[in-house]
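Asks: Okay, structure incoming, though there's no sequence with it:
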């Protein structure tokens, strides 16, 4: 099997609950890799060793691991017994593949197991000298072209020349469940990504203007949710709800607070779904001051519609920062495809400082509670799963 050594960062700061974070990370790596063949994850003190079937394409393995939250870095490695001769042979084997006579290098050894009889400095000298004798490459201690890492643990010694950064964060599933209000735009998929990075399992709620189940299932919103989840290959549910009942109720009214009323309405509906799913918070892609509904005054009025906490991970981002994250995680091109969101239909000159009393007066006129029940009765529940054969 191919061997990868995996190191985590933030998990190492946990106390007595650290094992549950480690087990979740191990589980998430198995899920991310399971369609590539046999996978074996071993948990040790301070690191993990991942074994993957030899037939699994290394580039696919690396692509999957770079998306698993909780990983600080990982490396394709040679795992050998904790013996100087075996370590030396492995070092020379790696050196022949990665180092030429013109390639500068250094050896960087670290003994996690201090019982190993050779110090890190002596191991650096011994292995470096053997590589110079065999290949003739120059040693450069500062900024070499290749660094040969040697990490010695009680179980084994691991050697590698490529150290691949992970995404950091916490393993998905360690921080509880949240309900994400997903639009068809750029911001909310990025907000969902950031909540996954902090270890939350995410359900999605979307209000649509689509005509039938076929359009709903083919919607770009489903594709956006799948794109957000794809690096983790974990199942999630998207609740698709019609905006038509609310829009029909508003036809006879013309008010500058319509958008705030609609935002409060979708929060109430999402809260009902969150309670059913035992979600601990609602999440939005709100960004302070970006549009009329996201002024501080309007956000405060919107938040008062529900008791469930509302998390807004993008609240202080610049738009360009959001775009850059969307491009990096692969949702940007989907987000900019044409799509009519219900929010775009309300009030051409919306209030930027809506008064709660005015908002509640309009809510009473349209009968918000009955609209919530009518909308929930038309919910389409779509599960996103990743089959073993999917890329």
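Replies: That came through, no problem. Quick caveat: nothing in here was measured; it's all calculated off a predicted structure.
Asks: From now on I want contacts and neighbour counts done on CA atoms only, so please keep to that.
Replies: OK.
Asks: so what secondary structure elements neighbour the biggest helix by length in the chain?
Replies: Taking DSSP state H as the criterion, the chain has its longest helix at helix 258-277. When contacts are defined as 3 or more Cα pairs under 8 Å, 6 or more residues apart in numbering; DSSP states H and E, helix 258-277 sits against strand 177-181, strand 281-283, helix 296-303, helix 356-366, helix 368-376.
Asks: State the three-state secondary structure for residue 110.
Replies: strand (DSSP: H, G, I helix; E, B strand; the rest coil).
Asks: Leaving aside the residues adjacent along the chain, what's closest to it?
Replies: Using Cα to Cα, 6 or more residues apart in numbering and skipping the chain neighbours, the partner closest in space to residue 110 is residue 151 (5.0 Å).
Asks: How about the secondary structure of that neighbour?
Replies: Strictly by three-state DSSP, residue 151 counts as strand.
Asks: And for residue 48?
Replies: strand.
Asks: sorry, back to before: so what touches the longest helix of the chain?
Replies: Applying Cα atoms under 8 Å, 6 or more residues apart in numbering, the contact partners of helix 258-277 are 178-179, 181, 205, 207, 246, 280-282, 293, 298, 301-303, 305-306, 308, 343, 346-347, 350, 354, 359, 362-363, 368, 372, 375-376.
Asks: how much does it deviate in direction from helix 368-376?
Replies: 60 degrees (axes from the mean of the first three to the mean of the last three Cα atoms, to 10 degrees).
Asks: Isn't residue 228 up against residue 191?
Replies: No: Residue 228 lies out of contact with residue 191 (Cα atoms under 8 Å); the separation is 9.9 Å.
Asks: Those two - which one has more neighbours?
Replies: Higher neighbour count among residue 228 and residue 191: residue 191, with 27 against 21, using other Cα atoms under 10 Å.
Asks: if I pick the more buried one, what's in contact with it?
Replies: Residue 191 touches 283-285, 312-314, counting by Cα under 8 Å, 6+ apart.
Asks: my guess is it is in a strand, correct?
Replies: No: per three-state DSSP, residue 191 lies outside any strand segment and is helix.
Asks: mind listing what the residue lying closest to residue 340 once chain neighbours are set aside touches?
Replies: In space, and not counting its chain neighbours, residue 340 is closest to residue 209: 7.4 Å by Cα to Cα, 6+ apart. By Cα under 8 Å, 6+ apart, the contact list for residue 209 reads 242-244, 340-342.
Asks: Presented hereafter is structure B, for comparison with structure A:
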């Protein structure tokens, strides 16, 4: 389908959009009306939140009509769950086959001139002609200007008749499909800031499920802010018609208790069980109907089939929409929904055992190990939770990232590159030392220097975390704001000024 409408200019031209709904048409009449009411609410919320003026009509005939002079409208319509596709269309009053063919010639003449074209027609209602009659009559008129090609046309001249309304269009833009957000209840989605959990929440939203979020903070304020930026992006781009919250649970003390009270090979699985236990309580408190996880079968040790069995059941269903996905599919989807770049910069904290974690725990042995953990630690974490409303969340100058960020290179600073080895080989700042994220904290523990440190990474989140940790150790440290591309630009400007 053509994407020509996307990225439209903001020039004020009044345009009508013909909106097609997804599988709503397969529902019983009462359910269909319910879904359409929710979908209309979500579209109106999008218009209000994005400041798009326009008139909206949602028809029981499974079509919507939006008239707006805001060129941004297509970019936002494609993010409404329940919309299968839409087209910028011209509506004309035509009652006879001859009038339709004549108007179609006026609409498409310039677009088909010198090109291969096809005519596609659809009707709903009773008319004295068929859809094929329209295609033949209009095709004969347009064949004077272009070449008919039903297999691989360069231009598709489309006509859609809804009772007495006739629409002409040539481009069809895909929406996300699925069901209207909010039509299938609410879940609590566990979110880590990485690729998987955000994509899992997106797929549930596509099926009409509203999401609140639960974040178990293992890494301090930088980890929290990085995750909040991922979730905020997901909510602002996709969660129209909803007012979601995120519940933040401090889990550092739980990790320390696991390390002290249980065997190392079980730490990863124990951490997951601890998170689920607290999440079930939060979900019940918020009247959620299920828990959602970003598990992909076999991706990490806690997601093997045997370990998932060992985790046992809970008081609510656990939904795992990514169970059969591989990592490449998940990352590709994260790119398409807009969270990939932010997720790439969020450090993974859930892997407590770097090597040889248990991958096939028996339920009985795991239950014995679980019994060693003091339940008071989980109770304390639950009692210290706090809740933020995501739609009203803003990141100001007082944020943890802003505190350590700088757009300048401090005089005499030691530059530390935190990217992958191949990225470092392709380009790095002069005299910069590469440091893998796995070795970063040990590096800080060994360091005893008065020399300022400037960390940089791809996007500026991992470097901010290391700068924050360095400052906690009494070191002078900064993160270069904007990541590696901003640093390259700054160095180019500096070089030009010095020559």
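Replies: Cool, the structure landed. None of these values were measured; they are calculated from a predicted model.
Asks: ok so, going back, check the alignment and tell me where the residue nearest to residue 110 of the first structure lands in the second structure.
Replies: Applying TM-score structural alignment, one finds that residue 151 of the first structure aligns to residue 160 in the second structure.
Asks: Now for that match, how many residues are close by?
Replies: 20.
Asks: One more: residue 403 of the second structure?
Replies: Other residues near residue 403 of the second structure come to 14 when the count uses other Cα under 10 Å.
Asks: Same question for residue 189 of the second structure.
Replies: The number of residues packed around residue 189 of the second structure, counting by other Cα under 10 Å, is 29.
Asks: What's it aligned with over in the first structure?
Replies: Aligned partner of residue 189 of the second structure by TM-score structural alignment: residue 180.
Asks: my guess is its match contacts residue 207, does it?
Replies: No: counting by Cα under 8 Å, residue 180 of the first structure stays clear of residue 207, with 11.7 Å between them.
Asks: Between the helices and strands packed on helix 258-277 of the first structure, which one is closest to residue 322 of the first structure.
Replies: Closest to residue 322 of the first structure of those is strand 281-283 (Cα to Cα; 15.7 Å).
Asks: counterpart of the residue nearest to residue 340 of the first structure in the second structure?
Replies: By TM-score structural alignment, residue 209 of the first structure lines up with residue 218.
Asks: before we move on, what about residue 373 of the first structure?
Replies: If you follow residue 373 of the first structure across to the second structure using TM-score structural alignment, you land on residue 379.
Asks: just residue 171 of the first structure next, same as before
Replies: Per TM-score structural alignment, residue 171 of the first structure is aligned with residue 180.
Asks: Now for the residue nearest to residue 110 of the first structure: which residues touch it?
Replies: Contacts for residue 151 of the first structure (Cα under 8 Å, 6+ apart) come out as 109-112, 157-159.
Asks: right, and the pair among these with maximum separation?
Replies: The distance between the two most remote of the contacts of residue 151 of the first structure (Cα to Cα) is 13.4 Å, for 112 and 159.
Asks: Those two - which one has more neighbours?
Replies: Shown here are residue 112 of the first structure and residue 159; by other Cα under 10 Å, residue 159 has more neighbours (24 against 15).
Asks: for the more buried one, helix, strand, or coil?
Replies: Secondary structure, three-state DSSP: residue 159 of the first structure is strand.
Asks: Now it. Nearest residue, chain neighbours left out?
Replies: Closest to residue 159 of the first structure by Cα to Cα, 6+ apart is residue 150, at 4.6 Å.
Asks: Neighbours of the one you found, how many?
Replies: Once other Cα under 10 Å is used to define contacts, residue 150 of the first structure is seen to have 25 neighbours.
Asks: just residue 185 of the second structure next, same as before
Replies: Neighbour count of residue 185 of the second structure, defined by other Cα under 10 Å: 14.
Asks: cool, and the one 3 residues further on?
Replies: Applying the criterion other Cα under 10 Å, we find 30 residues in the vicinity of residue 188 of the second structure.
Asks: do the same with residue 439 of the second structure
Replies: 10.
Asks: next one: residue 223 of the second structure
Replies: For residue 223 of the second structure, the neighbour count with other Cα under 10 Å is 25.
Asks: hey, which helix is longest across the second structure?
Replies: Counting residues, the longest helix found in the second structure (DSSP H) is helix 29-50.
Asks: and that one, what does it pack onto?
Replies: strand 55-59.
Asks: Return the mean post-superposition distance for the strand it packs on against the first structure.
Replies: With mean Cα distance after the TM-score superposition for the first structure, strand 55-59 of the second structure departs from the first structure by a mean of 2.4 Å once superposed.
Asks: residue range for that strand in the first structure?
Replies: The alignment of strand 55-59 of the second structure onto the first structure (TM-score structural alignment) spans residues 40-44.
Asks: Mind listing what's buried along that stretch?
Replies: Of all the residues in stretch 40-44 of the first structure, those buried under the rule 16 or more other Cα atoms under 10 Å are 40-41.
Asks: Touching it from outside, list them.
Replies: 22-23, 26, 29-30, 48-52.
Asks: Rebuild those residues as CSV, extending it with neighbour count and distance to residue 324 of the first structure.
Replies: Formatted as CSV, these follow (neighbours: other Cα atoms under 10 Å; distance: Cα to Cα, whole Å):
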residue, neighbour count, distance to residue 324 of the first structure
22, 25, 30
23, 16, 32
26, 23, 29
29, 25, 26
30, 19, 29
48, 19, 31
49, 22, 33
50, 22, 31
51, 18, 34
52, 23, 32
